[in-house]
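*Asks:* got a predicted structure plus its sequence, pasted below:
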Amino acid sequence: MGFELELDEFLHELALFKGFSEHTLKAYSSDVCDFLNFLEARFLDLSREALWEYRSFLSSQGYEKSSIARKLSSIRSFLRFLRRKGYISEPLEKFIRNPKSGRPLPRALSKEEVEQLISVASDARERAIVELIYATGVRVSELVSLNWSDIDWDSEVVRVLGKGGKERVVPIGSKALEALRAYGSESGMKGPLFKNRDGDRLTSRSVERIVKRMAIKAGLGSDVTPHVLRHSFATHLLEGGADLRTVQELLGHSSLTTTQIYTKITLDRIKEVYALAHPRS
């Protein structure tokens, strides 16, 4: 196989200085051994070309991208060790690139499904929760942090404290305002916006349970979460002609790249409509 002694030294160093567990050490050993056996079976020297060939080989074997990334990370660490110890001179670790992680597309409800979800609300609080998330796109953590004083009824906006303590002002639609007024007339418009039966602030977990229960009742499945409503908010805005920068501001994204994922969803929907409607699609 080659490099057996160097591998033993490498693993010993990981155990001694990094404090890695036996399980982690076995994973490193397995990843590096697989690579070294690959080289030996193909009579390849340790080179950048061999590294590229091995990366292609891993991809062809149907490994998940996360598994490939882990294997390459182990090899990268081993190569860095070899160079630091003077066993090799070329910085081969720099030629290993992890596969790009394909970001999963978030699920978005259709407008009809959102209406379906709202229609099964069992009380004013449930309706207000769904209406407000869908109207503003707030994160569930932001929703449960809201107070009645954060709503400006005259301007029809809500002040949201987002990630990193960043504040943004988001418009509220008339339907959500109407639902909030109905809920407020029952609960009182002081203190936390959404309270539990004991009068304490509602938790994120409680909101998630409420939305899931409503979704099952509406026949939409058990995977509908407050985050799905947030995705639906963004998707429907883009489908309605909103520009990406505006949606970025409304969602409270620090990077436009994060918001750009929604353009893929809307493009997929456009393609579906085209395929159904165009006579020569």
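*Replies:* Structure's in. What do you need?

*Asks:* all contacts plus neighbour counts: C-alpha atoms, from now on.
*Replies:* Will do.

*Asks:* let me know whether Glu113 touches Leu220 as I believe.
*Replies:* Yes - between Glu113 and Leu220 there is a contact under Cα atoms under 8 Å: 7.5 Å.

*Asks:* so Asp223 sits in a strand?
*Replies:* No - using DSSP: H, G, I helix; E, B strand; the rest coil, the assignment for Asp223 is coil, not a strand.

*Asks:* tell me which element the closest residue to it other than its chain neighbours is part of?
*Replies:* Once flanking residues are discounted, Asp223 sits nearest to Lys212: 7.1 Å by Cα to Cα, 6 or more residues apart in numbering. Taking DSSP states H and E as the definition, Lys212 sits inside helix 204-217.

*Asks:* adding another structure so you can compare the two:
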Amino acid sequence: MLAFYGEQRAAELAHPELVGWHIANLLGFFGDKMCSFIDGTACRAYVAARTAGRIGKRPVKVGTARRELETLSAALNFAHKEKKLVFPVLVTLPAKAPPRERWLSRSEAARLIAGALGIVPVAYDVETREPAKWGRMFKPVYHVARFILIGLYSGTRHEAILGLRWGVNSLGGWFDLTHEVMYRRGQGQAETNKRRPPVPIPENLGSHARRWRGLTVNGPVEYAGRLILKERRGFTRARELAGLGSEVTPHILRHTCATWMLQRGIPIWEVAGFLGTSEKIVRDTYGHHSPHHLASAKRRFHGRSLGKQT
């Protein structure tokens, strides 16, 4: 069933290579088993083996094992839909990890951008221990700084940022500087669950984008005339120079963008539309950052009838 799913369905998905990686790990545990073997006990055993490193090259987190089991579930559902299985087979998934709430303050974001540009503190105030003077002590990596700014101001996902170009194309999004619109999907690219709606170019980003247009060839996040495929080492270097922890990943930029918008009082429905996600996700993950969060509740505890039985 996994091979059937890989041959018939995976190629139509947004990331077939990721599906192939999942299938390779799933086959290491389920490959010689019948579909009737799959139950809650087997799924929990898979998670235990995967997180312990007995399957695959190294131990992984529970969330990774969960995503692989989601691929198994999708394969079995596809097989049942295609009448390869008479009865549906249910896959038991481990509980979802709590949503990440880490976001960057304005000073942390500034330090991260400075780290990308090779700028670090060179002198500190004796009393406050705060940086008093900054200087460029390392080689700047400009494409990382551009990546960070796009993520902070637009909340665009990692892969979509790397695919941005200056002109209309079918491989990734692009900046339409004439009409001040940022398209996150290539022309003709299918929409996925992780939606990428076009949005107006944020005011703080527009001036940067116009300047970058004259400095780059293909797109803003490029190095030596070639677009970056994965932003890893450069971002890690910037984070370390900024003195931030390992929990600060590229996805933190999206969380930060959402949090900053809610803190400015932008309605949840508008934030959801800008990020390309649902209002429920925004409310559940970031809602408590809004200044209006539970604002009506604090006004309920007044009046002479408080505490009286009706």
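*Replies:* Ah, there it is. Values in this document were obtained by computation on a predicted structure and should not be read as measured data.

*Asks:* just give me the match in the second structure for the residue nearest to Asp223 of the first structure.
*Replies:* Taking TM-score structural alignment as the criterion, the aligned counterpart of Lys212 of the first structure in the second structure is Thr236.

*Asks:* what is the burial count for that match?
*Replies:* 21 (other Cα atoms under 10 Å).

*Asks:* likewise for Ile270 of the first structure?
*Replies:* Residues within reach of Ile270 of the first structure, counting by other Cα under 10 Å, total 12.

*Asks:* that one belongs to a strand, doesn't it?
*Replies:* No - counting by three-state DSSP, Ile270 of the first structure is not found in a strand; it is helix.

*Asks:* what about Pro220 of the second structure, which helix or strand?
*Replies:* Using DSSP H and E, no helix or strand contains Pro220 of the second structure.

*Asks:* quick one: contacts for it?
*Replies:* By Cα atoms under 8 Å, 6 or more residues apart in numbering, the contact list for Pro220 of the second structure reads 143, 146-147, 164-166, 209, 212-213.

*Asks:* with secondary structure and neighbour count as extra columns, can I get those in JSON lines?
*Replies:* Rendered in JSON lines, the data for the contacts of Pro220 of the second structure read as follows (DSSP: H, G, I helix; E, B strand; the rest coil; neighbours: other Cα atoms under 10 Å):
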{"residue": "His143", "secondary structure": "helix", "neighbour count": "25"}
{"residue": "Arg146", "secondary structure": "helix", "neighbour count": "21"}
{"residue": "Phe147", "secondary structure": "helix", "neighbour count": "23"}
{"residue": "Leu164", "secondary structure": "coil", "neighbour count": "26"}
{"residue": "Arg165", "secondary structure": "strand", "neighbour count": "27"}
{"residue": "Trp166", "secondary structure": "coil", "neighbour count": "19"}
{"residue": "Ala209", "secondary structure": "helix", "neighbour count": "22"}
{"residue": "Trp212", "secondary structure": "helix", "neighbour count": "17"}
{"residue": "Arg213", "secondary structure": "helix", "neighbour count": "16"}
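
*Asks:* what is the nearest of those residues to Leu294 of the second structure?
*Replies:* Comparing the contacts of Pro220 of the second structure against Leu294 of the second structure with Cα to Cα places Phe147 closest, at 34.6 Å.

*Asks:* aligned to the closest one, what sits in the first structure?
*Replies:* In the first structure, Phe147 of the second structure lands on Ile129 (TM-score structural alignment).

*Asks:* how much space between that match and Met214 of the first structure?
*Replies:* To Met214 of the first structure, Ile129 of the first structure is 11 Å away according to Cα to Cα, to the nearest Å.

*Asks:* tell me the secondary structure for Phe175 of the second structure?
*Replies:* strand.

*Asks:* which residues touch the closest residue to it other than its chain neighbours?
*Replies:* Of all residues not flanking Phe175 of the second structure in the chain, Met182 sits nearest, at 4.7 Å (Cα to Cα, 6+ apart). Counting by Cα under 8 Å, 6+ apart, Met182 of the second structure touches 173-176, 198-201.

*Asks:* and Met182 of the second structure, that's in a helix?
*Replies:* No - Met182 of the second structure: not assigned to a helix; according to three-state DSSP it is strand.

*Asks:* what lines up with it in the first structure?
*Replies:* By TM-score structural alignment, Met182 of the second structure lines up with Val158.

*Asks:* Ala132 of the second structure: helix or strand, and which one exactly?
*Replies:* If you go by DSSP H and E, Ala132 of the second structure is part of strand 131-136.

*Asks:* what about the strands in the stretch 1-150 of the second structure?
*Replies:* Using DSSP state E, counting those that start in this stretch, the strands of the stretch 1-150 of the second structure run over 119-124, 131-136.

*Asks:* adding mean neighbour count and distance to Ser278 of the second structure, write these out as CSV.
*Replies:* Converted to CSV, the strands of the stretch 1-150 of the second structure look like this (neighbours: other Cα atoms under 10 Å; distance: least, Cα to Cα, whole Å):
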stretch, mean neighbour count, distance to Ser278 of the second structure
strand 119-124, 16, 38
strand 131-136, 12, 40
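
*Asks:* if we can go back for a sec, go through the contacts of Pro220 of the second structure and name the one nearest Lys133 of the second structure.
*Replies:* The closest of the contacts of Pro220 of the second structure to Lys133 of the second structure turns out to be Arg146 (Cα to Cα; 23.5 Å).

*Asks:* shouldn't that closest one be in contact with Val221?
*Replies:* Yes - Arg146 of the second structure is within contact range of Val221, at 6.4 Å (criterion: Cα under 8 Å).

*Asks:* quick check: neighbours shared by those two?
*Replies:* Joint contacts of Arg146 of the second structure and Val221 (Cα under 8 Å, 6+ apart) do not exist.

*Asks:* quick one on the thing from earlier: keep only the contacts of Met182 of the second structure that stay in contact in the first structure.
*Replies:* Mapped onto the first structure and checked by both residues aligned by TM-score structural alignment, their matches' Cα atoms under 8 Å, those keep the contacts 174-176, 198-201.

*Asks:* put the buried members of those into a ChimeraX selection.
*Replies:* Applying 16 or more other Cα atoms under 10 Å to these, the buried members can be selected in ChimeraX as follows:
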select :174,175,176,198,199,200,201
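
*Asks:* now, the most widely separated pair of the kept ones among the contacts of Met182 of the second structure?
*Replies:* Largest separation among those by Cα to Cα: Trp174 and Pro200, giving 11.9 Å.
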